[in-house]
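> just a sequence and a predicted model for now, questions to come.
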Amino acid sequence: MSDSAENPILPLDHLVLRGVDSDDALVLREGVLSWKDLRRRVSLLAAWLAREVPERGARVATWAAKGELTCLMPLAAARAGLVHVPVNPLLKHAQVAHILSDSGAVLLIGTPARLKTLEADDVPAHCRQLGEAEALSTAAELDGDMLPSEADPDDLAAILYTSGSTGRPKGVMLSHANMWLGAESVADYLGLARDDRTLAVLPLSFDYGQNQLLSTWHAGGCVVPLDYLMPRDLVKAVEKHAITTLAAVPPLWVQVTEMEWPVQTASRLRRLTNSGGALTVDLVRRLRALFPQARLFPMYGLTEAFRSTYLDPDLVDTHPTSMGMAIPHAEILVINDLNTVSQDGEEGELVHCGPLVAQGYWQDPARTAERYRPAPAASRYGGIAVWSGDRVKREPDGLLYFVGRRDAMIKSAGNRISPQEVEDAALATGLVAEAVALGVPDERLGQAVHLVVRASPETSDAVEELPRKLMQELPNFMHPKVIHWRETMPVSPNGKLDRTGLATEIVHGIEQGGAAA
């Protein structure tokens, strides 16, 4: 339910009805789409999808760079009564195979070059493949279109795959209401308006990346998607397209601050938004100096509940390390080990309650039960809440501060990486007998992936072959920055590999002048 009767929750595709016909809505390499054009393209694509996949609730996956297909599909699939499964274009065949199999996708639309990398066993028999250009051209030739959806806001609209601390990526189920209210919330607290132009540089397969589209369109603004090659491409795009809004993760902000920004170009930006890792005090100062006119919004979120908190830009200079307070439509409680609300200054687990909470993990009741549990008694919403596993504390002024993570998930350059997925890939090569993947603090990446391995006794060329094999099987952002070879692996008292000891050893080695391979 919406928090206000004046702002009802609508099916997701209704976002396309909000802009003024003549205004710009989407800037593509092929040309600019007005809001009138956008409505027409979404309607045609939805009609084509409904014809190709008549089963309501069926999953349709996309695997392509930013463009018309990936920008329109969240709305078109929703209008057609289908569930969109966006696949990160950086992933490789093994990860894509898991997502296709797990989601039960019946159609994969992608870049032909990407589709060619899939092996015979990667694509389930029930999943048809189609090139994105063919899909778009066929949809454009249709005579009829499709009217706006009348879907129930609680109907499933998308499955976003995210890596956890263990195991393969899991699919987070998002309803129309989750995505609509997420767009409304962000557009509200960012103060987005019709004359705003958002440079969408983050992957559209991430909730943060997808919200670049949805929140801007909720406000009636314009989106400029960009797959940049070099950080200076951002500078050029901000100037060329009169960009007002830029979202990024800390490693990209580091690169942004190292660029030459003409004063006139820098002054175009009205707001900078950050998530996917905390900004350092030094980085905050550099951003504030480089973009003095822009409002800086540090944010905290998790795919399981979209986003939880933001820090008011007016408090950034005086409270640069704070997570801020709850975003609109979110209730944030700090729960201590006695399962009661923590006192001011007392550490506890961040628990997210309210209508932004997703519907759980796709076809995974066991892991859903671990993270999605009944809300604390103190919640005004009740129902199911997301227990984040993150330790935070709330100060008397109401501001929240991050303390630490309970799980071992690696966060590198804004990506959430499962250590087990990296370890499984290493073990699958047959070159190593044991493997431990760790996230090690890194100035540019936030955390860098370090892989500690013991070679299989029967191998003689593992040191040379392992990096090559991992490059073939893992996306670039998951490649280990350093591989550490060990004759023996340390074991903890419970008989498991001593991850904590290895992490301490590696960090100490770096502090002493470099990690030994």
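Structure received. Keep in mind the model is a prediction, meaning the values are calculated, not measured.

> could you use CA atoms for every contact and neighbour count after this?
Will do.

> after the helix or strand residue 187 falls within comes which helix or strand?
For residue 187, the host element (DSSP states H and E) is helix 176-190. Next along the chain after helix 176-190, taking DSSP H and E as the criterion, comes strand 197-200.

> can you give me the angle whatever helix or strand comes next after that next one makes with helix 176-190?
Using DSSP H and E, the helix or strand that follows strand 197-200 towards the C-terminus is helix 207-218. In terms of direction (axes from the mean of the first three to the mean of the last three CA atoms, to 10 degrees), helix 207-218 departs from helix 176-190 by 80 degrees.

> from residue 47, how far out is residue 365?
Relative to residue 47, residue 365 is positioned 33 Å away (CA to CA, to the nearest Å).

> more neighbours: which of these two?
Between residue 365 and residue 47, counted using other CA atoms under 10 Å, residue 47 has the larger neighbour count: 23 against 11.

> quick check: which helices or strands does the helix or strand harbouring that one pack against?
Using DSSP H and E, residue 47 maps to helix 35-52. Applying 3 or more CA pairs under 8 Å, 6 or more residues apart in numbering; DSSP states H and E, we find helix 35-52 packed against strand 24-28, helix 68-79, helix 132-140.

> got another one to weigh against that:
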Amino acid sequence: MRAVPETTIRPLDHLALTGADEAPALVLREGVLSYKDLRDRVARLAGWLRAQVPERRARVATWAAKGELTCLLPLAAARAGLVHVPINPLLKHAQVAHILADSGARLLMGTPARLATLEEGNVPTECRVVAENDVLLGAAEALGLGASDADPDDLAAILYTSGSTGKPKGVMLSHANMWLGAESVASYLGLQADDRALAVLPLSFDYGQNQLLSHWYAGASAVPLDYLTPRDVVKAIERHGVTTLAAVPPLWVQLAELEWPAETAGKLRRLTNSGGALTVDLVKRLRALFPQARLFAMYGLTEAFRSTFLDPALIDSHPTSMGKAIPHAEILVIGDDGQETADGEEGELVHCGPLVAQGYWQDAERTAERFKPAPQGSRYGGMAVWSGDRVRRDAEGLLYFVGRRDAMIKSAGNRISPQEIEEAALATGLVAEVVALGIPDPRLGQAVHLVVRAVPGTSGAEEELPRILMQELPNFMQPKVIHWKAAMPISPNGKIDRTALFAELVA
């Protein structure tokens, strides 16, 4: 374990011990759990898990909507000495089958409707399947386990990526990774015991889990919500007095298109964004809708949880910046020569420090591709995550995203950043969402295709957009085809599904 100065690292289940007994910890449809309730139910659920799966470090999976089971499992599994494998409830049976087989899960807990979709052969023979209600009933009668004394380096969870570049990979997170992630975010967001998060992101997603964990670290509370429409989010903020809202760009775009009662908008103290960059226009709209809220632009990757955040005081003057390293992270920009780049020079973002995950579960080859020794001069040393993302740092130390190395479009010998084309399209004010893709082309190698959703209520966009892009972009960056859509496909993690769009265009 790398040294973390002036920080006490505890087993993950100790997050249940932080809040005052009668303070709210979790707001469920069935009622509010106080921290005293949380402690009791985590202890009993851990006791039930230990009885079902006595083997230490065995994997236990959940496949259910947000509720008591999915919210408590990260702590209860850690207390029982087990490894939690949360499965996104939006995944289908074939993807679930892959995760169960790959992780070697010994227990799958889920909602009956989801479990009923599993087919013969989807569940390994050594994996038991238990319905969500049966788990909670059994836990209510179980003897509770006391707080664990797990080693900080013990494995606590395996989070499977969305699989945008092949089959999902299981990222191994230790107690220390998750504890320090909760502490880091609670610190830079300035969370207080009276804060309340609306947990709209999937709990199988590191950003989603941290909605709970960072607020529990601060003795605050969370409201898990599986929303059907963006308006459900507005209603929940009003009903529950929400102060913190975390989202990804597609949801922010939808929320910014709604009419917000001033009193409801005024309840929010902070907005946080990750999973994609905010555009200049979207920053302006969010700042206008929520002038009293602090807007945190952030960058992260599952292999190291979170890397950077932008001080909200700089969001108006530097709306496209990723900011600087979060607490417990060291971020270096490394050029193709293996050395740190100069100011303004593009390089690969390399994340060093104790938030770096333990690698990919049972996949030494892909682990070696992404997890490599830290660059010379790193204050942490050890293993680092080489992100594959291209960034640059300005003279003030602020980072800016350039693009993913493997997402660059190579057309007629030119290397083209999709982000640059997307920003030009968004700057026209005609489109609300946009994706630039390189589609195989016999003459060009790859041709630029632009997939867009128009700003609601606009007219003439189909004629105006190509005209403006012709003025703003060089010839080699011009889209060969612009595809207009009423709605963009969304991945299980809430992001625009670029892989689905690519598959549709090449079909």
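Looks like it came in fine. These figures come from a predicted structure and were not determined experimentally.

> quick revisit: quick one: residues in contact with the helix holding residue 47 of the first structure.
16-17, 19-26, 72-73, 75-82, 136, 138-140, 142, 144-148 (CA atoms under 8 Å, 6 or more residues apart in numbering).

> residue contacts, the counterpart of residue 219 of the first structure in the second structure?
Matched to the second structure by TM-score structural alignment, residue 219 of the first structure sits across from residue 218. Residues counted as contacts of residue 218 of the second structure (CA under 8 Å, 6+ apart) are 18-19, 186, 191-193.

> any chance of those residues in CSV, with distance to residue 277 of the second structure and neighbour count too?
Shown next, in CSV, are the contacts of residue 218 of the second structure (distance: CA to CA, whole Å; neighbours: other CA atoms under 10 Å):
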residue, distance to residue 277 of the second structure, neighbour count
18, 33, 17
19, 34, 23
186, 22, 22
191, 23, 24
192, 27, 16
193, 29, 18
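
> and these, which is closest to residue 408 of the second structure?
Nearest to residue 408 of the second structure out of the contacts of residue 218 of the second structure is residue 186 (CA to CA; 34.9 Å).

> next, the contact list for that closest one, please.
Shown in contact with residue 186 of the second structure (CA under 8 Å, 6+ apart): 214-215, 217-218.

> hang on, residue 259 of the first structure packs against residue 231?
Yes: between residue 259 of the first structure and residue 231 there is a contact at 7.3 Å, judged by CA atoms under 8 Å.

> which one's more surrounded, these two?
Neighbour totals were compared for residue 259 of the first structure and residue 231, and residue 231 leads with 16 against 13 (other CA under 10 Å).

> and the residue sitting furthest away from the middle of the second structure, how far is that from residue 205 of the second structure?
For the second structure, the largest distance from the centre (CA atoms, centre = their mean) belongs to residue 443, which lies 38.0 Å off. From residue 443 of the second structure over to residue 205 of the second structure the distance is 40 Å, taken as CA to CA.

> across to the first structure, which of the contacts of residue 186 of the second structure hold up?
Here these are checked against the first structure with both residues aligned by TM-score structural alignment, their matches' CA atoms under 8 Å, and the contacts held in both are 214-215, 217-218.

> just the buried members of the residues you listed?
214-215, 217-218 (16 or more other CA atoms under 10 Å).

> out of the residues you listed, which comes closest to residue 198 of the second structure?
Set against residue 198 of the second structure, the nearest of these by CA to CA is residue 215 (10.6 Å).

> what about the residue minimising distance to the centre of the first structure, distance to residue 161 of the first structure?
For the first structure, residue 206 is the residue whose C-alpha lies nearest the centre (CA atoms, centre = their mean; 2.7 Å). Applying CA to CA, the value for residue 206 of the first structure to residue 161 of the first structure is 8 Å.

> wait, residue 409 of the second structure sits on residue 420?
No: taking CA under 8 Å as the definition, residue 409 of the second structure is not a contact partner of residue 420, at 11.0 Å.

> with neighbour numbers in mind, choose between these two.
residue 409 (23 against 14).

> residues touching residue 347 of the second structure, list them.
333-336, 341, 390-392.

> surely it forms part of a strand?
Yes: Residue 347 of the second structure forms part of a strand when assessed by DSSP: H, G, I helix; E, B strand; the rest coil.

> check which residues of the strand or helix carrying residue 422 of the first structure are buried.
Per DSSP H and E, residue 422 of the first structure falls inside helix 419-428. Using 16+ other CA under 10 Å as the test for burial, helix 419-428 of the first structure gives 419-427.

> put the buried members of the contacts of residue 347 of the second structure into a ChimeraX selection.
This is how ChimeraX selects the buried members of the contacts of residue 347 of the second structure, with burial counted by 16+ other CA under 10 Å:
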select :333,334,335,341,390,391,392
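
> any idea where the strands of the stretch 401-517 of the first structure begin and end?
Taking DSSP state E, counting those that start in this stretch as the test, the strands found in the stretch 401-517 of the first structure are 410-412, 415-417, 432-442, 446-455, 482-485.

> can you redo the ones you listed as a markdown table with distance to residue 355 of the first structure?
Converted to a markdown table, these look like this (distance: least, CA to CA, whole Å):
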| stretch | distance to residue 355 of the first structure |
| --- | --- |
| strand 410-412 | 26 |
| strand 415-417 | 24 |
| strand 432-442 | 32 |
| strand 446-455 | 31 |
| strand 482-485 | 42 |
